[in-house]
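Colleague: just a sequence and a predicted model for now, questions to come.
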Amino acid sequence: MNVSQFLQLLREHPEHTLTFVLSDGSTIPPHYHITEVGHASKTFLDCGGKGHRTESCILQVWIADDTDHRLHAKKLVTIFDRATELISDHELPIEIEHEAPVLTQLTISRHEVAADSLVFHLSHKHTDCLAKELCTPNFNIPAIPGTCSPASGCC
């Protein structure tokens, strides 16, 4: 889900709370706070030497002791409005940063509109080799399956 889609849902349902469902079916406690709206950029080389750049909008979730706190869609739109200079590209994917129990970045895999809540189902991000054409044909080290050949130029 990108920023534009996310904000459209928030604006269509301003009085709804937001519920975040983790991949194991549990939910982030409803008294969470959104402590950061950020624009994250990552520039890197894959193991084959090719350059890449990824960008996303990160919403940092923090659990406080004020168990009566609830975030409504209208309030999160206000927070986004303050971050306009940082989040000018509304096509950026939304990621949720949550400490559960270690700091994890999650993507929104799907959403539902319930009677009084916007329910966002979260998925874990996964790693992958971005230079498979260089690496995967070189599984020639039998003692360590899946290891790249030292002569292949990757790994």
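Modeller: Ah, there it is.
Colleague: hey, let's count contacts and neighbours off CA atoms from now on
Modeller: OK.
Colleague: how many other residues sit next to residue 124?
Modeller: Here the number of neighbours of residue 124 (other C-alpha atoms under 10 Å) works out to 15.
Colleague: what residues are up against it?
Modeller: 23, 104, 105, 106, 107 (C-alpha atoms under 8 Å, 6 or more residues apart in numbering).
Colleague: just the buried members of those residues?
Modeller: Neighbour counting by 16 or more other C-alpha atoms under 10 Å classes 105, 106, 107 among the contacts of residue 124 as buried.
Colleague: now the strands for this structure?
Modeller: 17-21, 32-45, 51-63, 94-99, 103-113, 117-124 (DSSP state E).
Colleague: any idea which of those strands gets closest to residue 138?
Modeller: For those, proximity to residue 138 was assessed by C-alpha to C-alpha; strand 32-45 is nearest, at 19.6 Å.
Colleague: residues of the closest one that come out buried?
Modeller: 32, 33, 34, 36, 37, 38, 39.
Colleague: and stretch 51-70, by the same measure?
Modeller: Neighbour-count burial for stretch 51-70 [16+ other C-alpha under 10 Å]: 56, 57, 58, 59, 60, 61, 62, 63, 70.
Colleague: dead centre of this structure: give me the residue that sits there.
Modeller: Among the residues of the chain, residue 95 comes closest to the average C-alpha position under C-alpha atoms, centre = their mean, at 2.2 Å.
Colleague: this is the other structure I want to compare:
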Amino acid sequence: MKLSEIKQILETAETVNFKLENGTFVPEHFHVTEVGMVSKHFIDCGGKVRKEKVANFQLWDATDFEHRLKPGKLQKIIALSEKVLEIEDLEIEVEYQFGTIGKYDLGFDGYNFILLTKQTACLAKESCGTPRQKFQLSALETSYCAPDGNC
């Protein structure tokens, strides 16, 4: 989700709720402690230099249990960040500590913002020797083993 998309959603939202893909909600008294722009300049395993930029939101679960972030307040935080940091209409990455600090993509299900699991990937598959396998699903084994190991 891009900044422009979350701003559009916040225009009509009554609440701001975040939940993980497994259905666990971020506690409703969370804070957005940072909105920023993160730049990454790196070399992939094939030797290609790459640059990435994302808008970064950090969610924090505090102990002020009566706190509720309203859509208008989040709109103001985003607007100030865009103005002061000159943030472009970038994809949003969310940091949230659930055991350890995790990074998530952001989605929306019509009611709640969803913290979507991010995956690592090889960016230079053609250069680093990662095998590419093509197969047809019909060629896969379709028999199953019983729980007792009797196959």
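Modeller: Received the coordinates, thanks. This is a predicted model, so every value here is computed, not measured.
Colleague: need the TM-score from the superposition.
Modeller: Overlay of the two chains. TM-score (TM-score structural alignment, normalised by the length of the second structure): 0.81; 130 aligned residues with a C-alpha RMSD of 1.5 Å.
Colleague: on that earlier part again, need the counterpart of the residue nearest to the centre of the first structure in the second structure.
Modeller: Taking TM-score structural alignment, the alignment pairs residue 95 of the first structure with residue 93 from the second structure.
Colleague: pretty sure its match sits against residue 102.
Modeller: No. Counting by C-alpha atoms under 8 Å, residue 93 of the second structure does not reach residue 102; the two are 10.0 Å apart.
Colleague: can you name the residues that contact the residue nearest to the centre of the first structure?
Modeller: Here residue 95 of the first structure is in contact with 56, 57, 58, 59, 105, 106, 107, 108 (C-alpha under 8 Å, 6+ apart).
Colleague: if we go to 10 Å?
Modeller: Shown in contact with residue 95 of the first structure (C-alpha atoms under 10 Å, 6 or more residues apart in numbering): 1-3, 37-38, 40, 56-60, 104-108, 122-125.
Colleague: could you check how far it is from residue 135 of the first structure?
Modeller: Relative to residue 135 of the first structure, residue 95 of the first structure is positioned 29 Å away (C-alpha to C-alpha, to the nearest Å).
Colleague: residue 122 of the first structure: what's it in contact with?
Modeller: 20-25, 27, 95-96, 105-111.
Colleague: next one: residue 71 of the first structure
Modeller: Here residue 71 of the first structure is in contact with 15, 16, 17, 18, 19, 30, 31, 32, 33, 34 (C-alpha under 10 Å, 6+ apart).
Colleague: can you tell me what it aligns to in the second structure?
Modeller: In the second structure, residue 71 of the first structure lands on residue 69 (TM-score structural alignment).
Colleague: quick one: its match from residue 26 of the second structure, how far?
Modeller: 12 Å.
Colleague: same question for residue 122 of the second structure.
Modeller: For residue 122 of the second structure, the distance to residue 26 of the second structure equals 30 Å [C-alpha to C-alpha].
Colleague: neighbour count for these two, which is higher?
Modeller: residue 26 (19 against 12).
Colleague: trace the more buried one over to the first structure, please.
Modeller: By TM-score structural alignment, residue 26 of the second structure lines up with residue 28.
Colleague: residue range for stretch 45-61 of the first structure in the second structure?
Modeller: Counting by TM-score structural alignment, stretch 45-61 of the first structure lines up with residues 43-59 of the second structure.
Colleague: picking up where we left off before, which among the contacts of residue 122 of the first structure gets closest to residue 48 of the first structure?
Modeller: Checking the contacts of residue 122 of the first structure one by one against residue 48 of the first structure (C-alpha to C-alpha), the nearest turns out to be residue 105, at 25.2 Å.
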